[in-house]
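1. this one's structure only:
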């Protein structure tokens, strides 16, 4: 049937739909919720414009009125619970609630709401969304929502009502609150942990630095004492033995031999003491100092036998620092090799190649002497000592020699 406004009413088995031909809008009329279930059978309009609907339970009367423009449904917040405890909310509802800051364990929040449009028998549904989201939740007739297991952070949750004609609330209801992070995730706690960690690292650094400085001071003191005291006394013994020998020039051959032995032993001790002082002196830790020391020893030793020295050394890593053990063991290997060339090789030329590349030390000492069978068993301890010193530095030691073709000693140290 049709009313005087031109709106068409269509009765179905369960309800009555009103169609506005001008807009195409269809609205379901809830004529009365108090009547028992019934089925609509017929519809008519009387002379006064009243609409009558015949149902299985009798007649239903409906007085159509001129519709005012539909208004968006308003929504109000009516109740909030945190961990099951009700919070203070206005008895007539409110459109915005700012909750106090919540503890980490207060992460279960229930929010109740209602639309005033529901009082006019509108088919109202509800939606919500978080501030971080762009899409609203699917429409639901439930008038509450329960959020459980919320993580820490700032929250802003909006709610709106959707009426039967798809009008939505102009002003959503808003609930805002903040859940604190656990203690171990709070900024001040993390800053404190970082500060403690930095202080620990700095303390360890200072402790390590003080130890190194203490060791360096000790090494300097020992080197000074050895040089000034023991070295001076050994030199004095050598000189005195020469003086005694001169004063007793007519003495027995045995006494002269003993004096010569004392002088030689003193000179050798002075030389060994000089090596020790050089090795432990922290001011002589560089590669450049190692090169100078090697060159000086080789020149002094080989010049006595008129052996030509060719010394090749790259100074690209001249300022690189070497550990005390590396300097001492490598220099002793070098001394032993040069001394062997002087004593046993019967050579006329010795070539030294010293290089530092990629954090590794390469040392080669080659002579053009008589050579020997390197595969045979060595009777002395010199070669075994050199190999042991190289292995002590986690290095490699190799000796290449052939009778009549000279000898080459190769050392490679990986850990400087």
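-> The structure has been received and is ready for your questions. The shown structure was predicted, so the numbers you read here are calculated from the model rather than taken from an experiment. Numbers count the residues shown, from 1 in each chain.

2. for the rest of this, base every contact and every neighbour count on C-alpha atoms.
-> OK.

3. which residues touch residue 179?
-> 101-104, 106-107, 151-154 (C-alpha atoms under 8 Å, 6 or more residues apart in numbering).

4. repeat that with 6 Å
-> Residue 179 sits next to 102-104, 152-153 when contact means C-alpha atoms under 6 Å, 6 or more residues apart in numbering.

5. want to throw these into TSV with secondary structure?
-> What follows is the contacts of residue 179, written out as TSV (DSSP: H, G, I helix; E, B strand; the rest coil):
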residue	secondary structure
102	strand
103	coil
104	coil
152	coil
153	strand
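
6. adding another structure so you can compare the two:
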């Protein structure tokens, strides 16, 4: 973890030196920045020096005095509070929706981290496998393809401790029910056309069989008419 006297989250400050800008102290784990301010226990937001002591403690010299900071690895709890489409679905673990637009709301709890200082990382598997970070308490998705997705969420507290268990919700995006009705009508029509075709072929086969039987019967009758009515007797010399 890198400790810096914060200038701004977008700058590249030097570890262990004060900036006198009133932005507190930031630390960085290679992915996420977190900032400690006076509301978190600093003597002042103006940091003049930082000293790393033994056993993981950090002394932070501010214009309001020195503050001892010791990170505590107590994972925050995170949960999904609501999934919103054209209605509120509340806190659910699985959801089937006909909408490609949705918003997912969430929150995290930590006894040592101010709610405004909590960060989150999230991803929507099936749509994007990359983890993204946010300080907002909701994310939105628009234009999702029909299919199955899993939303995963973790919280990060002021000490850069991640929640051990991710909050998840499984989402099945399907066509609207009126489209399902149209698909059903198409399937019924195709099935009816198939049955009608089979029935028509069956009728043709029956008609052809009858025609052949009639031709055979006619041939037999003609053969019988050609035969003599009496059996010829013995020839006389």
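-> Received, thanks. Quick caveat, the model's predicted, so the values are computed rather than measured.

7. thinking again about what came up before, separate out the buried members of the contacts of residue 179 of structure 1.
-> 102, 104, 152 (16 or more other C-alpha atoms under 10 Å).

8. and which of those is nearest to residue 143 of structure 1?
-> residue 102 (23.8 Å; C-alpha to C-alpha).

9. secondary structure element for the residue positioned nearest the centre of structure 2?
-> By C-alpha atoms, centre = their mean, structure 2 has its centre lying nearest to residue 149, at 2.6 Å. Assessed by DSSP states H and E, residue 149 of structure 2 sits inside strand 147-156.

10. buried residues in that strand?
-> 148-156.

11. now do stretch 85-96 of structure 2
-> residue 85.

12. can you list contacts of it?
-> Residues contacting stretch 85-96 of structure 2 (C-alpha under 6 Å, 6+ apart): 80-83, 102, 169-172.

13. if we go to 8 Å?
-> By C-alpha under 8 Å, 6+ apart, stretch 85-96 of structure 2 touches 80-84, 97, 99, 101-103, 168-174.

14. buried ones only from the residues you listed, please, as a PyMOL command.
-> Buried members of those, defined by 16+ other C-alpha under 10 Å, are picked up in PyMOL with:
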select buried, resi 80+81+82+83+97+99+102+168+169+170+171+172+173+174
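
15. which one in structure 1 is aligned with residue 203 of structure 2?
-> Aligning on TM-score structural alignment places residue 203 of structure 2 opposite residue 207 in structure 1.

16. so that match, which state does it fall into?
-> Going by three-state DSSP: residue 207 of structure 1 is helix.

17. pull the most distant pair out of the contacts of residue 179 of structure 1.
-> 103 and 153 (10.8 Å).

18. shared neighbours, these two?
-> 179-181.

19. now residue 125 of structure 1: how far from residue 211 of structure 1?
-> 75 Å (C-alpha to C-alpha, to the nearest Å).

20. the two: which has the busier surroundings?
-> Ranked by neighbour count (other C-alpha atoms under 10 Å), residue 125 of structure 1 and residue 211 place residue 125 first, with 21 against 12.

21. surely residue 396 of structure 1 meets residue 413?
-> Yes - between residue 396 of structure 1 and residue 413 there is a contact under C-alpha atoms under 8 Å: 6.6 Å.

22. the two - which one has more neighbours?
-> Using other C-alpha under 10 Å as the criterion, residue 396 of structure 1 and residue 413 rank with residue 413 on top: 21 against 17.

23. how much space between that one and residue 276 of structure 1?
-> In terms of C-alpha to C-alpha, residue 413 of structure 1 sits 21 Å off from residue 276 of structure 1.

24. and what of residue 290 of structure 1?
-> Residue 290 of structure 1 is 13 Å from residue 276 of structure 1, by C-alpha to C-alpha.

25. likewise residue 360 of structure 1?
-> Distance from residue 360 of structure 1 to residue 276 of structure 1, by C-alpha to C-alpha: 24 Å.

26. those two: who's more crowded?
-> residue 276 (16 against 13).

27. for the stretch 1-150 of structure 1, just list every one of the strands.
-> With strands called from DSSP state E, counting those that start in this stretch, the stretch 1-150 of structure 1 shows them at 8-11, 16-20, 25-29, 40-45, 51-55, 58-62, 75-82, 85-86, 96-98, 109-115, 125-130, 144-147.

28. make a markdown table out of those strands and add distance to residue 196 of structure 1.
-> Formatted as a markdown table, the strands of the stretch 1-150 of structure 1 follow (distance: least, C-alpha to C-alpha, whole Å):
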| stretch | distance to residue 196 of structure 1 |
| --- | --- |
| strand 8-11 | 78 |
| strand 16-20 | 73 |
| strand 25-29 | 69 |
| strand 40-45 | 80 |
| strand 51-55 | 82 |
| strand 58-62 | 79 |
| strand 75-82 | 36 |
| strand 85-86 | 40 |
| strand 96-98 | 37 |
| strand 109-115 | 37 |
| strand 125-130 | 38 |
| strand 144-147 | 38 |
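
29. make TSV from the contacts of residue 179 of structure 1 and add distance to residue 354 of structure 1 to it.
-> Shown next, in TSV, are those (distance: C-alpha to C-alpha, whole Å):
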residue	distance to residue 354 of structure 1
102	71
103	69
104	67
152	64
153	64
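
30. nearest to residue 129 of structure 1, of the residues you listed?
-> residue 153 (15.9 Å).

31. surely the closest one meets residue 182?
-> No - between residue 153 of structure 1 and residue 182 there is no contact under C-alpha under 8 Å: 10.7 Å.

32. and residue 172 of structure 2? What does it align with in structure 1?
-> With TM-score structural alignment as the criterion, residue 172 of structure 2 matches residue 178.

33. please, which helix or strand holds its match?
-> Counting by DSSP H and E, residue 178 of structure 1 is part of strand 173-179.

34. check the mean deviation of that strand from structure 2.
-> Comparison of strand 173-179 of structure 1 with structure 2 after fitting gives an average deviation of 2.7 Å (mean C-alpha distance after the TM-score superposition for structure 1).

35. run the chain-centre distance for that strand.
-> 36 Å (C-alpha atoms, centre = their mean, to the nearest Å).

36. list the contacts of residue 138 of structure 2.
-> So residue 138 of structure 2 contacts 103-106 (C-alpha under 8 Å, 6+ apart).

37. which among these count as buried?
-> Buried members of the contacts of residue 138 of structure 2, scored by 16+ other C-alpha under 10 Å, are 104-106.

38. from the contact counts, what lies against the helix or strand harbouring residue 201 of structure 1?
-> Assigned by DSSP H and E, residue 201 of structure 1 belongs to helix 187-225. Judged by 3 or more C-alpha pairs under 8 Å, 6 or more residues apart in numbering; DSSP states H and E, helix 187-225 of structure 1 is in contact with helix 253-280.
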